[in-house]
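Asker: Model the following, please.
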Amino acid sequence: MPTTPSGAPAPRPARTLFGSLSAGSERNLADTLRDERIGGLLLLAGAVAALLWANLAPESYRAVSGTVIGPAALHLDLDVAHWAADGLLAIFFFVVGLELKREMVVGELRHVATAALPAAAAVGGMAVPALVYLTVNTALPGGSPEGWAVPTATDIAFAVGVLAIVGRGVPVALRAFLLTLAVVDDLLAIVIIAVGYTDTVTFGLVLGSVAGVAVFALALRRGVRSPFLLVPLALATWALLHASGVHATIAGVLLGFAVPAAAGTARPGRGGALRPGTDGDHSLAERYEHVWRPVSAGFAVPVFALFAAGVTVDPATIGATLTEPVGLGVVLGLVLGKPVGITLATWAVSRFTRARLAPGLGWWDVIGVGLLAGIGFTVSLLVGSLAFGTGTELGDHVVVGVLAASLLAALTGGAVLAWRGRVHSARADGASARADGASARADGASARADGASAPDPGPGPRGTEQDTDPGASR
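Answerer: Now for the predicted structure:
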């Protein structure tokens, strides 16, 4: 243990919040920032298309979304809206599972010290919105407490997309904090969906699905890469879990967790052969995330938004959403509960531990991230459909509430982080100018020192000296 000159134990250095990142976390962050902006725009396009279709041609929208496809014998006779929510979102949750696995193996979640802050912030950012929703829906007549989990989730694609657009000067560690917080948020939302919104469970089918995940993991570790084997195995795992009564998107998360996330290393004594489950310098989870993220962000999530956000918007619906307990609880939970919960949890971590904000960061940065985390789109709409159904009056209130709250969160959080980005950029420019000035002064001092230490050339050659002697002409 380090000691002071007097022999006493040296105090442990204070840990900084939003400090430097590990190499794995920087790579994870770069991947997400590169892809999520486009994903957020496509998700927005799907939501706008849904609103236009549902309001301009409501009969056509209901007819398409209610079309039943699939065999009844396998419990897969679902309408298009449920295929989008139960089937396509499984791809989204598969990518979420891959992100979680990478964060736990090579990212911020692999150590308790670095995982504590985003985990605490995620818990605070879910508990306070749920409390706000429950307060509103128990205090006002006609409340529906069963929707308490709707305002608890943060949409990664939208939140990171907005941050990438407006927060160019925001420190990279703050962006990583938002990403890790949203990932932990999704993990907690998955637990809520699995536990809170499952009525009846057929445990035999659940065990069959778990066995499918185990075979999937074993096949990957044995070096199997053929999609002709892995994809049918994943589909069977999904179908078994869907038939069991547990929401089928959980299968996507479990399959994502089954993919190895350690980087490739050579196995000693076998000619440098790579360990099974790795792919050169990149892990198999990283490779699969690159393959499946475009499918998730470019197709699965926008199509889900197309069939989840289609609500007929009229003054009566908007007025009911902002006055009835369900819609009001969703809006207040996301717009107020999220930033309050995240900021309070971060303050508690800094207050009761040795952690401090990194130099240059202020609490307005944390508040801005908390506001932006109020963008709760994909998972919030999914939870709303599980709690109240699709196309119901309360379900429509949830959709309008989530859309309104996400818009407010994007505007307020984006404005705060854009301002903070300008502040950080100005500070960085000032520091760079001071560094350039100091460098110039150092160069000038070095030049003067070189001039002072140069040797005296002394008298020239004798012949030259005689030519310049004034007495030579006499």
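Asker: all contacts plus neighbour counts: C-alpha atoms, from now on.
Answerer: Will do.
Asker: which SSE is the closest residue to residue 401 other than its chain neighbours in?
Answerer: The shortest distance from residue 401 to any non-neighbouring residue, by CA to CA, 6 or more residues apart in numbering, is to residue 327 (5.0 Å). Here residue 327 sits within helix 325-332, counting by DSSP states H and E.
Asker: In the stretch 51-200 of the chain, what residue spans correspond to strands?
Answerer: Assignment of strands within the stretch 51-200 of the chain using DSSP state E, counting those that start in this stretch yields the ranges 68-69, 78-79.
Asker: Might you report the residue contacts of the residue sitting nearest the centre point of the chain?
Answerer: With distances taken as CA atoms, centre = their mean, the residue of the chain nearest its centroid is residue 179 (3.1 Å). For residue 179, the contacting residues are 29, 156, 160, by CA atoms under 8 Å, 6 or more residues apart in numbering.
Asker: Show me where the stretch 301-450 of the chain has its helices.
Answerer: 301-308, 315-323, 325-332, 338-352, 363-372, 378-388, 393-452 (DSSP state H, counting those that start in this stretch).
Asker: For the comparison step, fold the sequence that follows:
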Amino acid sequence: MNASPSPGSPGSTDSSGSPGSPGSSATARDRRSVAEFLRLEVTGGMLLLAAAALALFLANSPWSAGYATVRDHHLEIPFLGLDLSVGHWAADGLLAVFFFVAGTELKRELTVGELRRPAAAALPVVAAVGGMVTPALIYLAVALPSGGASDGWAVPMATDIAFALGVLAVVGRRLPSALRTFLLTLAIVDDLIAILVIAVFFTSELDVLALAGAAAGLLLFRLLHARGVRGWYWYVPLALAVWTLTYHSGVHATVAGVALGMLLRATPRDGEESSPAERVGHLVHPFSAGLAVPLFALFAAGVPVSPATLGEMAGEPEALGVVLGLFLGKLLGVFGATYLTARFARARLDPRLGWPDVAGGALLAGIGFTVALLIAELAFADDPAMTEHVKAAVLLTSLLAAGSAALVLTLRGRRLARSGDSASP
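Answerer: Modelled structure (predicted):
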């Protein structure tokens, strides 16, 4: 999958058609600057937060009816059998781009990154598992005795990697670089488990023929890639076909994005500066961070939040289970699993990390947002009122986790700076 010639290169033209003109070079520099800005973790986190804040504002403003009309407006592609609302296009379609980038990152981590070495990956992997099992158990412990629905057990399991790393980028300049590696590995494993949960537990009745067609498309994608076939005009239509067939199969369509990302080769061959997984992930990341995820947040996070809503949430075991699971469950699960593994197994915490760093990272893991909002929509699809309340619980708890983590990590950074032991992530 090769990119087209870079603007400003000998084969490019400016708007007037003249190759290599000064205007063409300036436009290319501008595009590269915007793309690099969108690749910054802090940028993705801030865009996500801004989109969610705008959604909350619109949903609780005099324009709420217009916002709901746009979100619920259906866009149909008859010959593909697709008829989805704008909100569902964002959740099923645009979010597949985010999962595609996550798939490329996961493939690289499993092949050439931290996850390829069991000794290095042990602690963050165990931390990720603890940070997903504990919130689910806390949710069930709160919801079931009170007669609440068990369907939401998976909502507090997910960590938003973009927002969490964005917060860390803002407050973590004086913290050890090992904390970012720990959190990134934890979040990638978290994403993998969340993807499996979506595929297994939130799949409707399977259409075997459509699923077989999607599998055949993935196989063709892999064969073309293995033979070195280049050109986006082969892969983009094929990816769209795989996504469409996955949607019709009953499996959540975002799983197609992960599968496609993981099929890319993650090790460079002789003469290559970077692998296809790294190169394509690098190209697509600005579209994910700057367009796909913010638009999903814009249409997913728009829930009414009023004193009456908060009062109703306080009496609902589902919303309370999400709050306690996402905040307390992530903190206890990530920190507790890391401590117990380091204490009783051969795995060792990176010597550059202290337990306050791990505690701050555990709080960051309580930022749910993207995947948690998606699972809330899937878990309570038949109960719109409960969906809104659970989404509000996710948003409020994510902000609480982000604020608490920022406070802990800022104080930790100041202490390290005073002692002269800080290291930039």
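Asker: picking up where we left off before, pick the most buried one from the helices of the stretch 301-450 of structure 1.
Answerer: helix 325-332 (a mean of 29; mean count of other CA atoms under 10 Å).
Asker: Check the mean deviation of that helix from structure 2.
Answerer: The superposed helix 325-332 of structure 1 is, by mean CA distance after the TM-score superposition for structure 1, a mean 0.8 Å from where its aligned residues fall in structure 2.
Asker: Adding distance to residue 316 of structure 1, write the strands of the stretch 51-200 of structure 1 out as TSV.
Answerer: Below are the strands of the stretch 51-200 of structure 1 laid out as TSV (distance: least, CA to CA, whole Å):
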stretch	distance to residue 316 of structure 1
strand 68-69	31
strand 78-79	28
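Asker: The ones you listed into a markdown table, with extra columns for mean neighbour count and distance to residue 17 of structure 1?
Answerer: Compiled in a markdown table, those are given as follows (neighbours: other CA atoms under 10 Å; distance: least, CA to CA, whole Å):
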| stretch | mean neighbour count | distance to residue 17 of structure 1 |
| --- | --- | --- |
| strand 68-69 | 15 | 50 |
| strand 78-79 | 17 | 47 |
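Asker: For residue 391 of structure 1, find the nearest of these.
Answerer: Within those, the stretch nearest residue 391 of structure 1 is strand 78-79; the backing value is 12.8 Å (CA to CA).
Asker: what does that closest one contact?
Answerer: Under the criterion CA under 8 Å, 6+ apart, residues 65-70 lie in contact with strand 78-79 of structure 1.
Asker: outside of stretch 247-265 of structure 2, which residues touch it?
Answerer: For stretch 247-265 of structure 2, the surrounding residues in contact (CA under 8 Å, 6+ apart) are 92-93, 95-104, 106-107, 195, 198-199, 202-211, 218, 221-222, 225, 239, 242-244, 246, 275-277.
Asker: hmm, try it at 6 Å
Answerer: Judged by CA atoms under 6 Å, 6 or more residues apart in numbering, the contacts made with stretch 247-265 of structure 2 from elsewhere in the structure are 92, 96, 99-100, 103-104, 107, 199, 203-207, 210-211, 243, 246, 276-277.
Asker: Return a ChimeraX selection command for the buried portion of those.
Answerer: Here is the ChimeraX command that selects only those of the contacts of stretch 247-265 of structure 2 that count as buried (16 or more other CA atoms under 10 Å):
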select :92,96,99,100,103,104,107,199,210,211,243,246,276,277
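Asker: Which of the contacts of stretch 247-265 of structure 2 fall within helices?
Answerer: With helices taken from DSSP state H, the overlap with these comprises 96, 99-100, 103-104, 107, 199, 210-211, 243, 246, 276-277.
Asker: Out of the residues you listed, give me the two with the largest separation.
Answerer: Pairwise across those, and taking CA to CA, the largest span is found between 210 and 276, at 27.8 Å.
Asker: residue in structure 1 matching residue 205 of structure 2?
Answerer: By TM-score structural alignment, residue 205 of structure 2 lines up with residue 200 in structure 1.
Asker: Give me the nearest residue to that match, chain neighbours excluded.
Answerer: What sits nearest to residue 200 of structure 1 in space, not counting adjacent residues and going by CA to CA, 6+ apart, is residue 245, at 5.8 Å.
Asker: ditto for residue 190 of structure 2
Answerer: Counting by CA to CA, 6+ apart, residue 128 is the residue found nearest to residue 190 of structure 2 once chain neighbours are left out, at 5.6 Å.
Asker: so the one you found makes contact with residue 185?
Answerer: No: taking contact to mean CA atoms under 6 Å, the distance of 8.5 Å between residue 128 of structure 2 and residue 185 leaves them out of contact.
Asker: So for those two, which sits in the more crowded spot?
Answerer: A direct count of neighbours by other CA atoms under 10 Å for residue 128 of structure 2 and residue 185 places residue 128 higher, at 31 against 26.
Asker: mind checking what the more buried one lines up with in structure 1?
Answerer: Using TM-score structural alignment, the equivalent of residue 128 of structure 2 in structure 1 is residue 122.
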